[in-house]
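# Attaching a predicted model along with its sequence, questions to come.
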Amino acid sequence: MDPYREKEMMTVKKTLAALTMTLAMPISALASEGAERLADILEPLETYVADFEQQILDGSGQRLQEASGRMWLSRPGKFRWEVNAPYEQLVVSAGEEVTLYDPDLEQATVQALDQRVTHTPALLLSGSADELTGSYDVTRRQQGSSETFILVPKDPDTLFEELRMTFRGEALNLLQMTDSTGQRTAIEFDNVRMNQPVDDSHFNFEIPEGTDVIRDTQ
């Protein structure tokens, strides 16, 4: 795979891992004032649909990449992430496997979902609240009508060093991730729809004939 496209796919992996963690995880048992407030917001959430604009910045703040598209998420563990520009990409899961599809390269990678979110880790989807309470430090900051939650993993072997979630009202408006190299990914959401019916067909994907398929589902 082209190094640029490989790097972009890794960014998509990090993004979906973080989104899956924050929007699909059962966090009602988290202990701390910030975590309890985050649970109050996320626990009623069943579905989430939004447009997104994504920017990737290096450690000095220089813009490296931009992308835009639309996402669908249904708890627990179902998601669809469509990148429409600058080129098409799709990441989709119905809950057990996840498919990363690049139509330009005519290539699809299929992985078990727990492998897909390696290092964030699979317990975030499995409902192990006891493990979760010991895995992340959660703090909260209020600024006007916006609330920002900062999640710092206690285990250094993760996809990110810090995850920030900003809500306006009850809607997730901004997701920011910083990795060990200082690279930052900022995803801004718009046209948000929460807890409205989402057809399961969004989470099913039939790989087109002739696609080069790489499977890693062990």
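Perfect, thanks for sending it.

# contacts and neighbour counts: CA atoms only from here.
Fine.

# what packs against the lengthiest helix in the chain?
Scanning the chain for the longest helix, with DSSP state H as the assignment, gives helix 3-24. Other elements packing on helix 3-24 under the criterion 3 or more Cα pairs under 8 Å, 6 or more residues apart in numbering; DSSP states H and E are helix 123-126.

# packing partners for the helix it packs on?
helix 3-24, helix 129-133.

# can you pull out the strands in this structure?
With DSSP state E as the criterion, the chain has strands at 47-57, 63-74, 78-85, 89-93, 97-102, 107-112, 136-143, 146-153, 162-168, 171-178, 184-194, 212-216.

# Export those to a markdown table and append columns for distance to Thr11.
A markdown table is the format used below for these (distance: least, Cα to Cα, whole Å):
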| stretch | distance to Thr11 |
| --- | --- |
| strand 47-57 | 9 |
| strand 63-74 | 10 |
| strand 78-85 | 12 |
| strand 89-93 | 12 |
| strand 97-102 | 12 |
| strand 107-112 | 15 |
| strand 136-143 | 21 |
| strand 146-153 | 18 |
| strand 162-168 | 14 |
| strand 171-178 | 10 |
| strand 184-194 | 8 |
| strand 212-216 | 19 |
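
# circling back: tell me which residues of the longest helix of the chain come out buried.
8-9, 12-24 (16 or more other Cα atoms under 10 Å).

# Next up, a structure to set beside the first:
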Amino acid sequence: MKKISTFLLLLSLSAPWAWAQTNEANTEAQKQPDPQQLLADLRADLTGLSAQFVQYELGSQGEQIDPNSGMVWMQSPAQFRWHYLQPIEQLIVADGDNVWVYDEDLEQVTVKQQDNELNPIYVIINDEKSQQHYDIRYETQEAGHDWISLTPKNRSEDVKTVWLALADDVVKQIKVHNHFDQTMVFEFTEIKRNPDLTGGLFQFVPPEGVDVIKAVDE
């Protein structure tokens, strides 16, 4: 009986503190930007974009592992072109039906059906796919960037969480974290909204003489 009375006393003493903490948390939540509105502003009138990018894996000490750089073009709702320039040239083209990967040095093209619904690129250019496949929440603001997280509604080995850094209605950075505790980072600069995307930019015809390999999903 004494133990119960002591517990009730502690509970009664802590109740105002708990209420204050809850109230403070609710007030803080009210101050946070709406992640859905941030994404809506990002995609407002967006039909396409282009940017320079740097891609690397984030090491345990925050170091950049295997950095790559190049140019990227995207067009709503599902087309993109990634052109890696450094340290090795490689081209990836998604035409809406298939994804083509061209390794010029190997004289080889790999093609597979474009069916990865969790591709982080869709977060930028396809509102329907991101809303359908991700739970979206606001995380924090840091160095003038609003960070939001997107967690797959269905478990995926490739994607555990996608983090977006937003500023000035564009994506400045994407972090893709998987279930193996690996984080891939994409940093974007020289971003242009709705650039003049030339015809054929998102089409790929294998060069004559290269090997074409059809990838089979496991």
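In hand now; what should we look at? None of the values given here were measured: they were computed from a predicted structure.

# Out of the strands of the first structure, which gets nearest to His119 of the first structure?
strand 146-153 (9.8 Å; Cα to Cα).

# re the thing from before, to Gly34 of the first structure, which of the strands of the first structure lies closest?
Per Cα to Cα, nearest to Gly34 of the first structure of these: strand 136-143, 4.8 Å.

# list the buried ones in that closest one?
Buried residues in strand 136-143 of the first structure (16+ other Cα under 10 Å): Tyr136, Asp137, Val138, Thr139, Arg140.

# Quick check: closest non-adjacent residue to the corresponding residue of the second structure for the first one.
Taking TM-score structural alignment as the alignment basis, one finds that Tyr136 of the first structure is matched in the second structure by Tyr134. Spatial nearest neighbour of Tyr134 of the second structure, excluding adjacent residues (Cα to Cα, 6 or more residues apart in numbering): Pro152 at 4.4 Å.

# That neighbour - how many residues pack around it?
19 (other Cα atoms under 10 Å).

# separation between it and Val210 of the second structure?
37 Å (Cα to Cα, to the nearest Å).

# swap in Tyr138 of the second structure?
Using Cα to Cα, Tyr138 of the second structure is found at 46 Å from Val210 of the second structure.

# swap in Ile65 of the second structure?
Ile65 of the second structure is 30 Å from Val210 of the second structure, by Cα to Cα.

# Same question for Gln173 of the second structure.
Noted for Gln173 of the second structure: a distance of 34 Å to Val210 of the second structure, by Cα to Cα.

# Spatially central residue in the second structure, please.
Pro120 (3.9 Å; Cα atoms, centre = their mean).

# was I right about that residue contacting Trp163?
No: contact criterion Cα atoms under 8 Å: Pro120 of the second structure and Trp163 do not qualify, at 9.4 Å.

# Overlap in contacts, the two.
Val176 (Cα atoms under 8 Å, 6 or more residues apart in numbering).

# which ones are touching Phe80 of the second structure?
Per Cα under 8 Å, 6+ apart, neighbours of Phe80 of the second structure: Val72, Trp73, Met74, Val93, Ala94, Asp95, Phe202.

# Quick one: residues contacting the fifth one.
The reference is to Ala94 of the second structure. Taking Cα under 8 Å, 6+ apart as the test, what Ala94 of the second structure contacts is Ala78, Gln79, Phe80, Arg81, Trp100, Gln114, Phe202, Gln203.

# just to revisit the earlier point, residues in contact with the longest helix of the first structure: which ones?
With Cα under 8 Å, 6+ apart, helix 3-24 of the first structure has contacts from 42, 45, 73-77, 79, 81, 116-117, 120, 124-125, 159-160, 163.

# other SSEs contacting the top helix by length along the second structure?
With secondary structure taken from DSSP H, the second structure has its longest helix at helix 2-31. Using 3+ Cα pairs under 8 Å, 6+ apart, no helix or strand is in contact with helix 2-31 of the second structure.

# can you tell which of the helices and strands packed on helix 123-126 of the first structure is closest to Asp190 of the first structure?
helix 3-24 (15.2 Å).

# does Ser130 of the second structure really touch Tyr122, like I thought?
Yes: using Cα under 8 Å, Ser130 of the second structure is in contact with Tyr122, at 6.4 Å.

# how many other residues sit next to Ser60 of the second structure?
Other residues close to Ser60 of the second structure by other Cα under 10 Å number 10.
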